[in-house]
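J.: Provided below are the primary sequence and the corresponding predicted coordinates.
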Amino acid sequence: MADLTLSDKSDRYLVDCSGAIYGTISHNIGGIKMLDLALIKPIIQSALEEDIGRGDITAEATVSPSSYGEAKIIAEEEGILAGIEVVKEVFRLVSLGEVKFSHGLKDKAILTKGKSILILETDALSILKGERVALNFLSRLSGIATLTKKYVDLASPFGVKVFDTRKTTPNLRNLEKYAVRIGGGFNHRFSLDSG
């Protein structure tokens, strides 16, 4: 199976001749190839199913479905933000109604301890259902971006570029490689058949 590497301005990164898509790139904004939520939505849905299971009987017994809530995501330490669109998609998927996002930072923002990352408003049950998965994705991706940025800063005076490998968490490769790009690193290859 031969791969065709498309230009940075294309809608997809790697496409094999069967039409299968490798990567999560949908468009290029400010030099960073952005996530294609259609490709990562199944990953988010799987994580939600794993975490929610058959439901949160405590929350469902104590919180009215008509209760409205606000959640503020705040940075616990310094770093580079990555995964904000994943967080938003988590809450879009679990929400019983409309979700409003405000005061949101964008991926690649520099975080300081106590800095507000995002405020969201939706039904209270949805906030409780989605918060752990959202924070897990945000913490993991921001951690990767932060560590990558550290290595990029150490290597750049020597003219060295930092590349990732395929040694990623199963099923999270596209997300983790995205976080590397947010941190200023480069992707090497997405799979064995990509060279």
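T.: Arrived safely, thanks for sending.

J.: C-alpha only now, for contacts and for neighbours.
T.: Will do.

J.: what residues does stretch 130-142 touch?
T.: 47-48, 51, 79-84, 86-88, 90-91, 94, 175-176, 179 (CA atoms under 8 Å, 6 or more residues apart in numbering).

J.: mind redoing it with 6 Å?
T.: 80-83, 87, 91, 179 (CA atoms under 6 Å, 6 or more residues apart in numbering).

J.: assumed E77 was part of a helix.
T.: No - assessed with DSSP: H, G, I helix; E, B strand; the rest coil, E77 is coil; it does not lie in a helix.

J.: neighbours around it, how many?
T.: Using other CA atoms under 10 Å, E77 has 11 other residues around it.

J.: so which strand or helix has A59?
T.: When elements are assigned from DSSP states H and E, A59 belongs to helix 57-62.

J.: tell me which residues of the helix or strand that that helix is followed by are tucked away?
T.: Next along the chain after helix 57-62, taking DSSP H and E as the criterion, comes strand 68-74. The neighbour-count check on strand 68-74 (16 or more other CA atoms under 10 Å) flags I73 as buried.

J.: equivalent analysis for stretch 115-135, please.
T.: Under the neighbour-count criterion of 16+ other CA under 10 Å, stretch 115-135 has 116-135 buried.

J.: try stretch 173-190
T.: By neighbour count with 16+ other CA under 10 Å, stretch 173-190 contains the buried residues 173-186, 189-190.

J.: next step: the buried residues of stretch 115-135 restricted to strands.
T.: 116-123 (DSSP state E).

J.: what about stretch 183-194, how long is it end to end?
T.: Stretch 183-194 has an end-to-end distance of 23 Å (CA to CA, to the nearest Å).

J.: turn the contacts of stretch 130-142 into CSV, including distance to L147 and secondary structure.
T.: Output for the contacts of stretch 130-142, formatted as CSV (distance: CA to CA, whole Å; DSSP: H, G, I helix; E, B strand; the rest coil):
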residue, distance to L147, secondary structure
I80, 9, strand
L81, 11, coil
A82, 12, coil
G83, 15, coil
V87, 20, helix
F91, 27, helix
A179, 10, helix
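
J.: out of those, which is nearest to D153?
T.: Distance to D153 across the contacts of stretch 130-142 (CA to CA) is lowest for I80, with 12.8 Å.

J.: okay, pairing it with this:
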Amino acid sequence: MTFQLDRFDLAAFVQSTLAEDLGEVGDITSAAVIPEDAVFTGVMDSRDAITVAGLPIAEAFFRALDPEVWIERLVEDGVRVAAGTELLRLRGRARAMLAAERSALNTVQHLSGIATLTRRYADTIEGSGATLLDTRKTLPGLRVVEKYATRMGGAQNHRMGLWDAAMIKDNHVAVAGSVGEAARRAVAAGIASIIVEVDRLDQIAPALEAGATHLLLDNMPPETLREAVAEVAGRVPTEASGGVRLDTIRAIAESGVTYVSVGRLTQSAPAADIGLDFSAA
């Protein structure tokens, strides 16, 4: 089955990534050292316990340079695996496999790193009743795939961009004059989903009265979050955000909020340790 994500052109991504690596003349090392008709077998495996993400994209890199490459996917994205688990087996033209190797590995290491960190956060709040959200703190050009990786790790996607929901923050409020006035302007513009950031309890009533459909409770400690949730009383979803860490997220989630959003999922995830070893066929 073809790997597809909304607003992501896999073929263009593969082409531009390979062009960046191969330049105008290609892999000069392999061309000099590896016979043109040489065939390699390869195994991609995880050196650590991880949550996997990005394997279909890795496969696309190999297929782009060798359409006849044989690939066996041994696990699926979103699966948790132990250290030493084999992820892919491959057999194909040696030069093509070496040329695609780094792009494929970089992608799987990065996306699996995001999925693995996300899974740690999701596991930490399991049973609390709160749902984990990602943010827009993604690398330019990689938002769609990074947000795909957070889904593989157990999060839900927040806004994909500035276009799919209004989010009124402090700078908007500063220009509009108040939380209520900013929300009223969004309602007047015909926007259906209006997220309003509040950092004080006295902003909640004006935001709701003006038409907010979702409240982002910014940098509030758990006790304040509980007060905010009680005041909202289920009228709109509530989201805790700001400075959330693994050691604090459980208490935040147990405050009764609907969501907890975490920028660190994409902003600070370390790459997963994944290797790819080749041998002559």
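T.: Structure received. Just so we're clear, the structure is a prediction, and the values are computed from it rather than from any experiment.

J.: from the ones in strands among the buried residues of stretch 115-135 of the first structure, which is closest to D164 of the first structure?
T.: I117 (26.4 Å).

J.: is it true that the closest one touches I74?
T.: Yes - counting by CA atoms under 6 Å, I117 of the first structure does reach I74; the two are 5.4 Å apart.

J.: take the buried residues of stretch 173-190 of the first structure and keep only those in strands.
T.: Counting by DSSP E, those contribute nothing to strands.

J.: can you give me the helices for the stretch 151-281 of the second structure?
T.: 170-176, 179-188, 204-210, 222-232, 249-253, 264-267 (DSSP state H, counting those that start in this stretch).

J.: among these, which is nearest I114 of the second structure?
T.: helix 264-267 (5.9 Å).

J.: residues in the first structure aligned with the closest one?
T.: Using TM-score structural alignment, helix 264-267 of the second structure corresponds to no residues of the first structure.

J.: repeat for stretch 185-193 of the second structure
T.: Using TM-score structural alignment, there is no partner range for stretch 185-193 of the second structure in the first structure.

J.: map P42 of the first structure onto the second structure.
T.: Counting by TM-score structural alignment, the partner of P42 of the first structure is A12.

J.: how near is its match to E68 of the second structure?
T.: 20 Å.

J.: then V179 of the second structure?
T.: Relative to E68 of the second structure, V179 of the second structure is positioned 59 Å away (CA to CA).

J.: so between these two, which is more surrounded?
T.: For the pair V179 of the second structure and E68, the greater number of neighbours falls to V179 (25 against 12), based on other CA under 10 Å.

J.: my guess is the more buried one contacts D170. True?
T.: No - applying CA under 6 Å as the test, V179 of the second structure and D170 come out as separate, 8.4 Å apart.

J.: list the contacts of the nearest residue to W70 of the second structure once chain neighbours are set aside.
T.: Leaving aside its chain neighbours, W70 of the second structure sits nearest to R91 (5.1 Å; criterion: CA to CA, 6 or more residues apart in numbering). By CA under 6 Å, 6+ apart, the contact list for R91 of the second structure reads 40-41, 69-70.

J.: alignment lookup: R91 of the second structure to the first structure.
T.: So, by TM-score structural alignment, R91 of the second structure is matched to E121.

J.: one step back: what would the contacts of R91 of the second structure look like in TSV with distance to P206 of the second structure?
T.: Shown next, in TSV, are the contacts of R91 of the second structure (distance: CA to CA, whole Å):
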residue	distance to P206 of the second structure
F40	65
T41	64
V69	61
W70	61
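
J.: list just the nearest of the residues you listed to R7 of the second structure.
T.: V69 (27.3 Å).

J.: the first structure: which residue goes with that closest one?
T.: Counting by TM-score structural alignment, the partner of V69 of the second structure is V99.

J.: ditto for G26 of the second structure
T.: The pairwise alignment with the first structure assigns G26 of the second structure to G55, based on TM-score structural alignment.

J.: swap in R102 of the second structure?
T.: R102 of the second structure maps onto R132 in the first structure, by TM-score structural alignment.

J.: and if you look at T131 of the second structure?
T.: By TM-score structural alignment, T131 of the second structure lines up with K161.

J.: confirm its match sits in a strand?
T.: No - K161 of the first structure is assigned coil when assessed by three-state DSSP, not a strand.

J.: for it, give its distance to G195 of the first structure.
T.: Counting by CA to CA, the gap from K161 of the first structure to G195 of the first structure is 19 Å.

J.: one more: A82 of the first structure?
T.: For A82 of the first structure, the distance to G195 of the first structure (CA to CA) stands at 27 Å.

J.: counting neighbours, go ahead and name the busier of the two.
T.: A82 (32 against 9).

J.: residues contacting the aligned residue in the second structure for the more buried one?
T.: Using TM-score structural alignment, the partner of A82 of the first structure in the second structure is A53. Counting by CA under 6 Å, 6+ apart, A53 of the second structure makes contact with 77, 111-112, 149.

J.: if we can go back for a sec, quick one: which of the helices of the stretch 151-281 of the second structure is nearest F3 of the second structure?
T.: Of the helices of the stretch 151-281 of the second structure, nearest to F3 of the second structure by CA to CA is helix 264-267, at 21.3 Å.

J.: centroid residue for the first structure?
T.: The centre of the first structure sits closest to G83, judged by CA atoms, centre = their mean, with a distance of 3.0 Å.

J.: ok, the nearest residue to it once chain neighbours are set aside - how many residues close by?
T.: Computed as CA to CA, 6+ apart, the closest residue to G83 of the first structure that is not its neighbour in sequence is L138, at 5.2 Å. By the measure other CA under 10 Å, the count of residues near L138 of the first structure is 20.

J.: much appreciated, bye for now.
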